[in-house]
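Colleague: Have a look; sequence and predicted model below, questions after that.
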Amino acid sequence: MLALYGHPFSSYTWKALIALYANGTPFTFHSLDGENPDQAAAHDRVQQASPMGKFPLLVDGSREVFEATSIIEYLALHHPGPAPLLPADADEAVWTRMIDRVFDNYVMNAMQDSVDDAIRHGTVSAEVQGRVEERVTRAYRWIDAWLTGYAMSATISLIECAAAPALFYADWVVPIPDDCARLRTWRAHLLALPPVARCVEDARRFRHYFPLGAPDRD
């Protein structure tokens, strides 16, 4: 059986979990939450698997796959299910991968600068927050325009796997502005999808760890 190593509050762990849940793929989840009796062994496995020792990590027999996007690509290839994680058409797959990078690089990673500043200093400097707001808001507006040509549906692909956790957390740090109504509607739609809602609920008890303070919503 597949095994996934990660933390229930980790955005990139969510990204892999959403794909697994969407296809009903059997797997064992090894949670690095400090409560797992196998915590030490799980931690060592993750540390040794990749250059930076980060989760999520997927283990399939002798194969170890790290990086959430690569995990989803592996699942699409070796453990397919009803959810079309990647299009069969090669050109469409390139486009899907491109949008995946938008959410990881321009939303999640940009937002993370504020989180990292709060972890280091206990608060976020005006300079860092201003830079984060500028970058993330620019990404929001680009995505809002892109959504004019993207249908909202119950289908889970690599795009939804990337967008749901990125928008969930980014909106806590930089609220989606009123002029991005399509994006706000899509975020709510994503959070209502059963695989995403399951991640939200399973992570709820860890919200006190969010260094900026989790808002009383979602």
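Modeller: Arrived safely. Residues are numbered from 1 along each chain as shown.
Colleague: rest of the way, CA atoms for contacts and neighbours
Modeller: Fine.
Colleague: contacts for the longest helix anywhere in the chain?
Modeller: Ranked by residue count and defined by DSSP state H, the top helix of the chain is helix 126-146. Helix 126-146 is contacted from outside by 102, 106-107, 110-111, 113-114, 117, 170, 174, 176-177, 180-183, using CA atoms under 8 Å, 6 or more residues apart in numbering.
Colleague: Could you name the helices and strands sitting against the helix or strand that contains residue 75?
Modeller: Using DSSP states H and E, residue 75 sits in helix 68-78. Counting contacts by 3 or more CA pairs under 8 Å, 6 or more residues apart in numbering; DSSP states H and E, helix 68-78 is packed against helix 11-22, strand 57-60.
Colleague: now the helix or strand following the last one: how far from the chain's centre is it?
Modeller: Once the chain leaves strand 57-60, the next helix or strand it forms, by DSSP H and E, is strand 63-66. Centre-to-centre, strand 63-66 and its host chain are 18 Å apart (CA atoms, centre = their mean, to the nearest Å).
Colleague: Go through strand 63-66 and flag the buried ones.
Modeller: Within strand 63-66, the residues that count as buried by 16 or more other CA atoms under 10 Å are 64, 65, 66.
Colleague: which secondary structure elements does that strand contact?
Modeller: strand 57-60.
Colleague: redo that, cut-off 10 Å
Modeller: strand 2-6, helix 39-49, strand 57-60, helix 68-78 (3 or more CA pairs under 10 Å, 6 or more residues apart in numbering; DSSP states H and E).
Colleague: For the second one, buried residues please.
Modeller: Right, helix 39-49. Using 16+ other CA under 10 Å as the test for burial, helix 39-49 gives 42, 43, 45, 46, 49.
Colleague: Second structure for comparison follows:
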Amino acid sequence: MSLTLHFHPLASFCWKALVALYENDTPFTPNIVDLEDERSRAAFLKLWPLGKFPVLEDTARDRVVPESSIIIIEYLATHYPGRAALLPADPDTALRVRLADRFYDFYVHEPMQRVVADRLRPEDRRDAFGVEQARAQIRTSYAIIEHGMADRDWAAGSSFTMADCAAMPSLFYANKVEPFGKEHANVARYHDRLLARPSAVRVIEEAKPYFHMFPYNKG
């Protein structure tokens, strides 16, 4: 088995890569990185000095592939394709998928992470104004998704793609910090469809032992 994914089961961007791997039953070796363990952290930083999850290591091709979507998922689509075409072959459709992928990463996932990171700070170092800005960005994104999902099942059309791999962790965690509310029924239904995918079910089950570490965990 030439592929090893270096990740943590709770890390939201890692979920993206895991969903893609599980959608295609791509064989890989999981390596859970504990950044609080000196030896584990040192080994990971030697592999990828920026220390960001996830990282895919491919010994057969002597490649270290960082980042979850535009790099890892597209790398898998190119070199280890499976039954699910997570990045469509048609160029115009692929552009729509990439746009939706970036939307979820930049305008749902990242502001969600800013809210979570602030909760982890000491109380006297928290940024209430920055948190409200992030929450406002999430709410604006919900409104855009609500409109877009009125007439389709998946993020970029009728098929599950890389964009849905991005949407799954984004919406799962965002709903914990900024609940959808009744005005976002389409968002909620899309979220439920995502979480019903066998790949998503598997990712969540594997993360459950670590959920107590999430600051917005409600049991």
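Modeller: Arrived safely. Keep in mind the model is a prediction, meaning the values are calculated, not measured.
Colleague: Give me the TM-score for these two chains.
Modeller: Remark: TM-score between the superposed chains equals 0.89 [TM-score structural alignment, normalised by the length of the first structure]; 212 aligned residues with a CA RMSD of 2.2 Å.
Colleague: hang on, the earlier thing: indicate which one of the helices and strands packed on helix 68-78 of the first structure is closest to residue 208 of the first structure.
Modeller: Between residue 208 of the first structure and these, the shortest gap by CA to CA is with helix 11-22, which sits at 15.2 Å.
Colleague: with the second structure superposed, average distance for that closest one?
Modeller: Compared with the second structure after the fit, helix 11-22 of the first structure shows a mean deviation of 0.6 Å (mean CA distance after the TM-score superposition for the first structure).
Colleague: which helices and strands sit right next to the helix or strand following that helix?
Modeller: Remark: after helix 11-22 of the first structure, the chain's next helix or strand is strand 27-31, criterion DSSP H and E. Judged by 3+ CA pairs under 10 Å, 6+ apart, strand 27-31 of the first structure is in contact with strand 2-6, helix 11-22, helix 39-49, strand 57-60.
Colleague: how does it look with 8 Å?
Modeller: Going by 3+ CA pairs under 8 Å, 6+ apart, strand 27-31 of the first structure lies up against strand 2-6, helix 39-49.
Colleague: tell me the secondary structure for the counterpart of residue 159 of the first structure in the second structure?
Modeller: Under the alignment by TM-score structural alignment, residue 159 of the first structure pairs with residue 163 in the second structure. Following DSSP: H, G, I helix; E, B strand; the rest coil, residue 163 of the second structure is assigned to helix.
Colleague: nearest spatial neighbour of residue 163 of the second structure, skipping sequence neighbours?
Modeller: Excluding the flanking residues, the one nearest residue 163 of the second structure by CA to CA, 6 or more residues apart in numbering is residue 101, at 4.1 Å.
Colleague: Helix, strand, or coil at the one you found?
Modeller: helix.
Colleague: Need the max-distance pair from the contacts of helix 126-146 of the first structure.
Modeller: 117 and 182 (30.0 Å).
Colleague: Show me just the buried residues among the contacts of helix 126-146 of the first structure.
Modeller: Judged by 16+ other CA under 10 Å, buried ones among the contacts of helix 126-146 of the first structure: 102, 106-107, 110-111, 113-114, 117, 170, 174, 176, 180, 182-183.
Colleague: Now render those residues as JSON lines, adding distance to residue 10 of the first structure.
Modeller: Output for those, formatted as JSON lines (distance: CA to CA, whole Å):
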{"residue": "102", "distance to residue 10 of the first structure": "18"}
{"residue": "106", "distance to residue 10 of the first structure": "18"}
{"residue": "107", "distance to residue 10 of the first structure": "15"}
{"residue": "110", "distance to residue 10 of the first structure": "16"}
{"residue": "111", "distance to residue 10 of the first structure": "14"}
{"residue": "113", "distance to residue 10 of the first structure": "16"}
{"residue": "114", "distance to residue 10 of the first structure": "16"}
{"residue": "117", "distance to residue 10 of the first structure": "18"}
{"residue": "170", "distance to residue 10 of the first structure": "13"}
{"residue": "174", "distance to residue 10 of the first structure": "18"}
{"residue": "176", "distance to residue 10 of the first structure": "21"}
{"residue": "180", "distance to residue 10 of the first structure": "26"}
{"residue": "182", "distance to residue 10 of the first structure": "26"}
{"residue": "183", "distance to residue 10 of the first structure": "22"}
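Colleague: All set, thanks.
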